[in-house]
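Participant: Sequence plus the predicted model coming up.
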Amino acid sequence: MEVLLESGGDRVALVRINRPEARNALNSAMRGQLARIFADLAGNDEIRCVVLTGTEKVFAAGADIKAMADAQPVDMMLRASERDWALIKDFPKPLIAAVNGFALGGGCELAMHADMIIAGEGAKFAQPEIKVGIIPGAGGTQRLLRAVGKFKAMKILLTGEMVSAQEAEAMGLVTEVVPDTEVLDRALELARSIALLPPIAARKIKELVLQGGDLPLDAALVMERHAFQLMFGTEDQKEGMHAFLDKRVPNFKGL
């Protein structure tokens, strides 16, 4: 297996990309493994948050160019890789990417599927597809635009140049930058803190942010208001508010 599923402790799962001999390049087998793992985690009520990481030197260095060099349009269509990506795109639980080293091309796109990105000081991000005669094909143009705005996105996409972790944080692509040796620990720390909170509320927040961002403000506010009202039908809402009033730590059960 080139994608490993490990315990992150305290209702957290750790998904680790492990193909170091190819700098974690995302071939079809790896995308399929990622898709199956995320499909299983989506239905596992014991897991409330997931951390996605690579190795200490590389998160993922893009697609496998050797496998695509002589492909024809029909070959790429029949691969239907969008079906694998969809299971990560539609993953309903909080997802944190822990990025060390290179996140290039498909690796950068994969990181952008996460809800937060914790990057090491030495991390590098890029969409270098233009340098090999193609464009990003897993949401790179669209997610990057929404993350950093038109002018920063255009520079990254049209030059293919790498962006440092510090630059990525300044433009809004990265959540936090920490020392390289602390990336995974920080991501797991965040994941465990989220896993202690009410999972229904966490899932609804993710849904609202992702869906509401592309709606007119008034429509998004209506969606938010309805979701807010629905929270009062959960046991976790009662537990959270009564724990606050009783000055005790709440025990959220996901109900």
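Facilitator: Cool, the structure landed.
Participant: all contacts plus neighbour counts: C-alpha atoms, from now on.
Facilitator: Will do.
Participant: can you give me the strands for the stretch 151-255 of the chain?
Facilitator: With DSSP state E, counting those that start in this stretch as the criterion, the stretch 151-255 of the chain has strands at 163-164, 176-178.
Participant: can you pull out the strands in the stretch 1-150 of the chain?
Facilitator: Taking DSSP E, counting those that start in this stretch as the criterion, the stretch 1-150 of the chain carries its strands at 3-9, 12-17, 49-53, 58-60, 95-99, 102-104, 116-120, 124-126.
Participant: how about these in CSV, adding mean neighbour count and distance to residue 181?
Facilitator: Putting the strands of the stretch 1-150 of the chain into CSV (neighbours: other Cα atoms under 10 Å; distance: least, Cα to Cα, whole Å) gives the following:
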stretch, mean neighbour count, distance to residue 181
strand 3-9, 16, 17
strand 12-17, 22, 16
strand 49-53, 27, 13
strand 58-60, 30, 13
strand 95-99, 28, 11
strand 102-104, 28, 15
strand 116-120, 26, 8
strand 124-126, 26, 15
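Participant: Now tabulate the ones you listed in CSV and tack on distance to residue 236.
Facilitator: Output for these, formatted as CSV (distance: least, Cα to Cα, whole Å):
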stretch, distance to residue 236
strand 3-9, 22
strand 12-17, 19
strand 49-53, 17
strand 58-60, 36
strand 95-99, 21
strand 102-104, 37
strand 116-120, 24
strand 124-126, 39
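Participant: Mind checking those strands for the one nearest to residue 177?
Facilitator: Residue 177 lies closest to strand 116-120 among those, at 4.9 Å (Cα to Cα).
Participant: between the closest one and strand 49-53, how many degrees?
Facilitator: Relative orientation of strand 116-120 with respect to strand 49-53: 40 degrees, computed using axes from the mean of the first three to the mean of the last three Cα atoms, to 10 degrees.
Participant: In addition, the following structure is provided for comparison:
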Amino acid sequence: MTQAGNEVLYEVVDGHIAVITLNRPEVRNAVNGVVANALEAAAKQAEADPNIRVGILTSSLDKVFSAGADLAEISAGRGNTLSTKDGGFAGFVELKRDKPWIAAVEGAAFAGGCEIVLSCDMIVASENARFGLPEVKRGLFAGAAGVYRLPRRLPRNIGIELVATGDGLDAQRAYALGFANRMTPPGGALNAAIELAKAIAVNAPMSVRESIAIARQSQDLDEGELAKLSRSAAGRVFSSEDSREGPRAFLEKRAPVWKGQ
């Protein structure tokens, strides 16, 4: 069994942005039990820290984000360790998260690696990034939410085509289809993701959390259900201290000082 080390790195940038880096280069960031538990712990740390407003998930490699599941672990009968109780595969794809998350992708994000990316709210891709669910080419199944998250993030017919063929999606087409929020030259994904995170982090934390909670469900619920949830969220936001600080700061021509409550 692989021992825990530095397979997942945690860094705070600009006071409010958690950068979590997959760092298992010898196996192209393949997910084993150590990675799954460490990634879950890092994501939970970011979610629990009141100073953190945005999370970024990236890779220490310039040619691969993650190869997905560690096949050596599966062949050794330890496939169950690649998921955690709270987080599902990689300790992340099913983890409850209230804050916005951005995937900064350099190189290949296939199979489970793509499913990790699909678990984030936004994607920043370098020009050398590629995405795909090739499981059907090997008689397997993208069971970590990929088969339904990919068609939701793309025009439905394009998503179904990629699921059925197992073919990849390059960064240029991903950006043109709206799959990626930003596209950068190679090596620029993380910096662009940090800039996007900064644009989010300057806003009122509660307003952001409550807003994305509704936005995440926009394709799953009907208008009536969404309106009901929106009214509840608006009530919480407008009763917060930050809802008074924002207009006051605007009138006083200064930057707001958010308390997140």
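Facilitator: That came in fine, so what should we check first? Keep in mind that this is a model prediction, so the values were computed, not measured.
Participant: What's the TM-score once they're superposed?
Facilitator: The TM-score (TM-score structural alignment, normalised by the length of structure 1) is 0.92; 252 aligned residues with a Cα RMSD of 1.9 Å.
Participant: follow-up on the earlier one: between the strands of the stretch 1-150 of structure 1, which gets nearest to residue 174 of structure 1?
Facilitator: strand 116-120 (5.1 Å).
Participant: average distance between that closest one and structure 2?
Facilitator: With mean Cα distance after the TM-score superposition for structure 1, strand 116-120 of structure 1 departs from structure 2 by a mean of 0.4 Å once superposed.
Participant: Can you check what angle separates that strand from strand 95-99?
Facilitator: Interaxial angle of strand 116-120 of structure 1 relative to strand 95-99 (the same axes, to 10 degrees): 10 degrees.
Participant: Give me the contacts around strand 116-120 of structure 1.
Facilitator: The contact list for strand 116-120 of structure 1, computed with Cα atoms under 8 Å, 6 or more residues apart in numbering, reads 95-101, 111, 165, 173-183, 186-187.
Participant: Also stretch 220-235 of structure 1?
Facilitator: 201, 204, 208, 212-213, 237-238, 253-255.
Participant: Tabulate the strands of the stretch 151-255 of structure 1 (CSV), appending mean neighbour count.
Facilitator: As requested, those are arranged in CSV below (neighbours: other Cα atoms under 10 Å):
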stretch, mean neighbour count
strand 163-164, 18
strand 176-178, 20
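Participant: Include distance to residue 27 of structure 1 when you put these into a markdown table, please.
Facilitator: Below are those laid out as a markdown table (distance: least, Cα to Cα, whole Å):
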| stretch | distance to residue 27 of structure 1 |
| --- | --- |
| strand 163-164 | 24 |
| strand 176-178 | 28 |
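Participant: Which one of these lies nearest to residue 1 of structure 1?
Facilitator: With Cα to Cα, the closest approach to residue 1 of structure 1 among the strands of the stretch 151-255 of structure 1 belongs to strand 176-178: 29.0 Å.
Participant: Tell me which residue lies nearest the centroid of structure 2.
Facilitator: residue 120 (2.0 Å; Cα atoms, centre = their mean).
Participant: Under the alignment, what does that one map to in structure 1?
Facilitator: Aligned by TM-score structural alignment, residue 120 of structure 2 pairs with residue 114 of structure 1.
Participant: need the helices for the stretch 51-200 of structure 1, in chain order.
Facilitator: Using DSSP state H, counting those that start in this stretch, the helices of the stretch 51-200 of structure 1 run over residues 65-68, 73-79, 82-89, 106-112, 140-148, 150-159, 165-171, 183-195, 199-212.
Participant: In JSON lines: these, plus distance to residue 11 of structure 1 and mean neighbour count.
Facilitator: Shown next, in JSON lines, are the helices of the stretch 51-200 of structure 1 (distance: least, Cα to Cα, whole Å; neighbours: other Cα atoms under 10 Å):
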{"stretch": "helix 65-68", "distance to residue 11 of structure 1": "36", "mean neighbour count": "11"}
{"stretch": "helix 73-79", "distance to residue 11 of structure 1": "34", "mean neighbour count": "9"}
{"stretch": "helix 82-89", "distance to residue 11 of structure 1": "19", "mean neighbour count": "18"}
{"stretch": "helix 106-112", "distance to residue 11 of structure 1": "21", "mean neighbour count": "25"}
{"stretch": "helix 140-148", "distance to residue 11 of structure 1": "28", "mean neighbour count": "18"}
{"stretch": "helix 150-159", "distance to residue 11 of structure 1": "35", "mean neighbour count": "15"}
{"stretch": "helix 165-171", "distance to residue 11 of structure 1": "28", "mean neighbour count": "18"}
{"stretch": "helix 183-195", "distance to residue 11 of structure 1": "6", "mean neighbour count": "20"}
{"stretch": "helix 199-212", "distance to residue 11 of structure 1": "11", "mean neighbour count": "17"}
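Participant: between these, which gets nearest to residue 122 of structure 1?
Facilitator: Residue 122 of structure 1 sits nearest to helix 165-171 of all those, at 6.6 Å, using Cα to Cα.
Participant: That closest one corresponds to what range in structure 2?
Facilitator: Going by TM-score structural alignment, helix 165-171 of structure 1 sits over residues 171-177 in structure 2.
Participant: measure residue 110 of structure 2 to residue 17 of structure 2 for me?
Facilitator: 26 Å (Cα to Cα, to the nearest Å).
Participant: contacting residues around the equivalent of residue 30 of structure 2 over in structure 1?
Facilitator: Per TM-score structural alignment, the equivalent position to residue 30 of structure 2 in structure 1 is residue 25. Neighbouring residues of residue 25 of structure 1 by Cα under 8 Å, 6+ apart: 19, 60-64, 107.
Participant: Of the residues you listed - the most surrounded one?
Facilitator: With neighbours taken as other Cα atoms under 10 Å, the top of the contacts of residue 25 of structure 1 is residue 60, carrying 31 neighbours.
Participant: so who does the aligned partner of that residue in structure 2 touch?
Facilitator: Under the alignment (TM-score structural alignment), residue 60 of structure 1 pairs with residue 66 in structure 2. Going by Cα under 8 Å, 6+ apart, residue 66 of structure 2 touches 22, 28-31, 59, 108-110, 112-114.
Participant: Closest one to residue 81 of structure 2 out of those, please.
Facilitator: Nearest to residue 81 of structure 2 among the contacts of residue 66 of structure 2, counting by Cα to Cα, is residue 31 at 9.5 Å.
Participant: mind checking how far that closest one is from residue 51 of structure 2?
Facilitator: 28 Å.
Participant: Residue 70 of structure 2 now?
Facilitator: Going from residue 70 of structure 2 to residue 51 of structure 2 by Cα to Cα gives 34 Å.
Participant: out of the strands of the stretch 151-255 of structure 1, nearest to residue 156 of structure 1?
Facilitator: Residue 156 of structure 1 lies closest to strand 163-164 among the strands of the stretch 151-255 of structure 1, at 7.8 Å (Cα to Cα).
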